[in-house]
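J.: below is the structure, and that's it, no one-letter string:
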């Protein structure tokens, strides 16, 4: 449900499957809403569509009295209320009694159509502005990535090229094994793949281990200046362990400890660039999910200049990244503003304030 009209679904069901399942066939033109996964989303069906128990259809008792786009816009106007009513430990959901309790506006059919026409016109203008803002957002992301890739793809001929293993004191892997019963509420930060973002360590959802377990995991110990590299999921994503994280350990990450001749941030630059990601992808293994293993990391052919030139390029990268980040934030703020304006118009429409 990524748009107001659902034209195509990821999966299909046969007539026999429909007859032998609990799925319900909903006619084209009707409104459906998510009641579990994707809570708060709603759309109009372009075709007859089968739905399961996680989707509810809003079928009017008197079809000729309800404009379906009016119904859709109304659902969108109470989206926050629907999300807030969700319950459940892992996946939030709402129950049928709550849906039935939502107060549908008592508005004449002709007035419904007038409100829809006004909103359609306003949203068409908002959609054009939103498309432009999203295009600018993509440009801001591509600006930095394009510069980063050019550094390594078009590097001067005098740069040396060596295997990554020859430029590091050590390349190893974090702890691999069951962890569910080893986490503690405090202690040594224990990084996982989701904690490694391009160029930064994200401690927002970090786990912890106690001192006793940490003492068993010397091989996966992280030090400031180490380069932590995602091994599975988004292989090659890399960040340098910062000075303000003096003690940490990790699971299922490749750990590179550069020698003095290799600037850690320069290595992270390479791995986070499209050029580096392509090289990592070529050396990753696995059918369903790709893995970037220690052996593959050691065999990466790495081109690099002298240390002073590396420092200069790293400083240029930080300035470029800061500029791109400011552009990104400006574009994202514009997108947030346009989305909030849409919700404000919906609230006005269903409060009777739209003229």
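T.: That came through, no problem. None of these values were measured; they are calculated from a predicted model.
J.: switch to C-alpha atoms for all contacts and neighbour counts from now on
T.: OK.
J.: please list all residues in contact with the nearest residue to residue 272 once chain neighbours are set aside.
T.: If the residues on either side of it in the chain are set aside, residue 272 comes closest to residue 237, at 5.6 Å by CA to CA, 6 or more residues apart in numbering. By CA atoms under 8 Å, 6 or more residues apart in numbering, residue 237 lies in contact with 196-198, 229-230, 271-272, 277.
J.: in helices, which of those residues fall?
T.: Using DSSP state H, 271-272, 277 are the members of the contacts of residue 237 that sit in helices.
J.: now distance to residue 305 too, for those residues, in JSON lines please.
T.: Listed next are those as JSON lines, based on distance: CA to CA, whole Å:
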{"residue": "271", "distance to residue 305": "16"}
{"residue": "272", "distance to residue 305": "18"}
{"residue": "277", "distance to residue 305": "20"}
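J.: name the member of those residues with the most neighbours.
T.: residue 272 (25 neighbours; other CA atoms under 10 Å).
J.: so that one touches residue 236, yeah?
T.: Yes - with contact defined as CA atoms under 8 Å, residue 272 reaches residue 236; the gap is 6.8 Å.
J.: residue 339 sits in which helix or strand?
T.: Per DSSP states H and E: residue 339 is located in helix 307-349.
J.: check residue 90 too.
T.: If you go by DSSP H and E, residue 90 is not part of any helix or strand.
J.: tell me the spacing between it and residue 233.
T.: 21 Å (CA to CA, to the nearest Å).
J.: of these two, who's got more company?
T.: residue 233 (13 against 6).
J.: for the more buried one, give me its contacts.
T.: Applying CA under 8 Å, 6+ apart, the residues near residue 233 are 193, 289-291.
J.: what's the answer for residue 209, then?
T.: 182-190.
J.: ok, 7 Å please
T.: Applying CA atoms under 7 Å, 6 or more residues apart in numbering to residue 209 gives the contacts 182-184, 186-190.
J.: buried subset of these as a ChimeraX selection?
T.: Of the contacts of residue 209, the buried ones go into a single ChimeraX selection, burial set by 16 or more other CA atoms under 10 Å:
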select :183,188,189,190
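J.: distance to residue 253 and secondary structure added to the contacts of residue 209, as CSV?
T.: Output for the contacts of residue 209, formatted as CSV (distance: CA to CA, whole Å; DSSP: H, G, I helix; E, B strand; the rest coil):
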residue, distance to residue 253, secondary structure
182, 18, coil
183, 17, coil
184, 20, strand
186, 21, coil
187, 20, coil
188, 16, strand
189, 14, strand
190, 11, strand
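J.: another one to put next to it:
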């Protein structure tokens, strides 16, 4: 630690205010907004699902529970435990129970406290993880140790962090934009490949082009640690199965759940809901059974290349047409009769289908590589933020130039940007 710095308990340099136990039966559709733990998200205040009160309903003096512009908050229980937020608006909110508010004393400036609390989120979660309900007590929060530089040094550190984090956020925005561009590029290319197959005078039903279309068992399969994968809707990606976190079943359950049809390599599994319309091809050497809300589709091999059917169904207009038949007020759900009667237009030869699949596969591979690159970029930027904060509170942050050098290579290159605007070889 650098000369002139001290280690202080947070309770020594901050006053801490717990929230008020507002009565949920007094919440109103309009009035003074109340901040609950669910409103503390991503170092900010989430204004979704706000509740409101009429201050006149309470005899207590609520002034100390007012959250004014610039006030710092921390979630003390629930799924957002340890996360912090700042009121970046001019709106005055009221502090609900299990949300805490910091009031720094004269020896600590608020922006430095904000950055310090940003370094504590993961540790706070570890501290709170000891109970079934995540929870941070007031005493735990007050006992956090903060390295405290002199006030001029605090101002200097904050200025460096502000500049560095602004550059990092811009780099993140660029990476996120390019990630979205890569996804949209593939979707646009897919749509272009199937434009002539969306409508036409010649149509056939999906059922007539398949050897079978089989619904899943309408009950939940008993699961175990090992065994056969039970493919549920979260396991159905866009063309491929997602086996991370897949539920597994015993041999006996597998036999019962495949009595209508045994899924084979080249079959497709379609999600009927959540999210409806996703479809994946079963790869070679994988034995699976259907989970709930899924459909097994086995195309006639003389009429269909399996991956062609998957790409066709995943194209934008076909998705819209398929989901236009969906039912349900809150969850899209596609009926079996609509799946069987779904019209396929202008089906090309198997040879032409394979040529189309080969073209799409090339772009799909390139797009997935781009997406992986940008995800890694975003991860590295988050790690950079942690590294800079760690240096800031260990006295190693010496100059803006040194921080800038840490950020070298984090902005997407012009080559990367170009690669998300036009398909290679298309």
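T.: Nice, I can see it. Fair warning: this is a prediction, and the values are worked out from it, not measured in the lab.
J.: closest to residue 322 of the first structure out of the contacts of residue 233 of the first structure?
T.: Nearest to residue 322 of the first structure out of the contacts of residue 233 of the first structure is residue 193 (CA to CA; 24.1 Å).
J.: from residue 239 of the first structure, how far off is that closest one?
T.: In terms of CA to CA, residue 193 of the first structure sits 11 Å off from residue 239 of the first structure.
J.: can you check residue 136 of the first structure too?
T.: On the measure of CA to CA, residue 136 of the first structure and residue 239 of the first structure end up 26 Å apart.
J.: so where do the helices sit in the first structure?
T.: Going by DSSP H, the first structure shows helices at 15-19, 68-77, 79-84, 96-101, 109-153, 211-216, 264-272, 274-283, 294-298, 307-349.
J.: closest one to residue 254 of the first structure among the ones you listed?
T.: helix 294-298 (6.3 Å).
J.: quick one: that closest one aligns where in the second structure?
T.: Residues 336-340 of the second structure are matched to helix 294-298 of the first structure when aligned by TM-score structural alignment.
J.: coming back round to it: for the contacts of residue 233 of the first structure, give me JSON lines that also has neighbour count and distance to residue 81 of the first structure.
T.: As requested, the contacts of residue 233 of the first structure are exported to JSON lines (neighbours: other CA atoms under 10 Å; distance: CA to CA, whole Å):
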{"residue": "193", "neighbour count": "23", "distance to residue 81 of the first structure": "34"}
{"residue": "289", "neighbour count": "11", "distance to residue 81 of the first structure": "38"}
{"residue": "290", "neighbour count": "16", "distance to residue 81 of the first structure": "40"}
{"residue": "291", "neighbour count": "22", "distance to residue 81 of the first structure": "42"}
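J.: pick the one among those residues closest to residue 250 of the first structure.
T.: When those are compared for distance to residue 250 of the first structure (CA to CA), residue 193 comes out closest, at 8.8 Å.
J.: excluding chain neighbours, what is closest to the aligned partner of that closest one in the second structure?
T.: Per TM-score structural alignment, the equivalent position to residue 193 of the first structure in the second structure is residue 233. Among residues not flanking residue 233 of the second structure along the chain, residue 271 sits closest, at 5.4 Å (CA to CA, 6+ apart).
J.: what about the equivalent of the one you found over in the first structure, neighbour count?
T.: Using TM-score structural alignment, the equivalent of residue 271 of the second structure in the first structure is residue 230. By other CA under 10 Å, the residues close to residue 230 of the first structure number 27.
J.: kindly state which residue of the second structure is aligned to residue 241 of the first structure.
T.: So, by TM-score structural alignment, residue 241 of the first structure is matched to residue 282.
J.: dump the contacts of residue 233 of the first structure to CSV, plus distance to residue 152 of the first structure.
T.: CSV is the format used below for those (distance: CA to CA, whole Å):
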residue, distance to residue 152 of the first structure
193, 25
289, 27
290, 23
291, 23
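J.: how close does residue 238 of the second structure get to residue 309 of the second structure?
T.: Taken as CA to CA, the span from residue 238 of the second structure to residue 309 of the second structure is 12 Å.
J.: with residue 278 of the second structure instead?
T.: Per CA to CA, residue 278 of the second structure is found 12 Å from residue 309 of the second structure.
J.: also residue 284 of the second structure?
T.: 17 Å.
J.: check residue 385 of the second structure too.
T.: Residue 385 of the second structure sits 44 Å away from residue 309 of the second structure, going by CA to CA.
J.: need the distance between the two termini of stretch 200-220 of the second structure.
T.: Termini of stretch 200-220 of the second structure sit 41 Å apart (CA to CA).
J.: contacts for it?
T.: Here stretch 200-220 of the second structure has contacts from 257, 290-300, 303, 340-346, using CA under 7 Å, 6+ apart.
J.: identify the residues contacting residue 184 of the first structure.
T.: So residue 184 of the first structure contacts 208-210 (CA under 7 Å, 6+ apart).
J.: how about 6 Å then?
T.: 208-209 (CA atoms under 6 Å, 6 or more residues apart in numbering).
J.: counterpart of it over in the second structure?
T.: Per TM-score structural alignment, residue 184 of the first structure is aligned with residue 224.
J.: circling back to that earlier point, next, format the contacts of residue 209 of the first structure as a markdown table and append distance to residue 311 of the first structure.
T.: Converted to a markdown table, the contacts of residue 209 of the first structure look like this (distance: CA to CA, whole Å):
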| residue | distance to residue 311 of the first structure |
| --- | --- |
| 182 | 40 |
| 183 | 38 |
| 184 | 39 |
| 186 | 36 |
| 187 | 34 |
| 188 | 31 |
| 189 | 29 |
| 190 | 29 |
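J.: quick one on the thing from earlier: between residue 238 and residue 309 of the second structure, which one's more packed in?
T.: Between residue 238 of the second structure and residue 309, residue 309 has the larger neighbour count (other CA under 10 Å), namely 22 against 17.
J.: what's that one aligned with over in the first structure?
T.: By TM-score structural alignment, residue 309 of the second structure lines up with residue 267 in the first structure.
J.: any idea how far that match is from residue 174 of the first structure?
T.: 19 Å.
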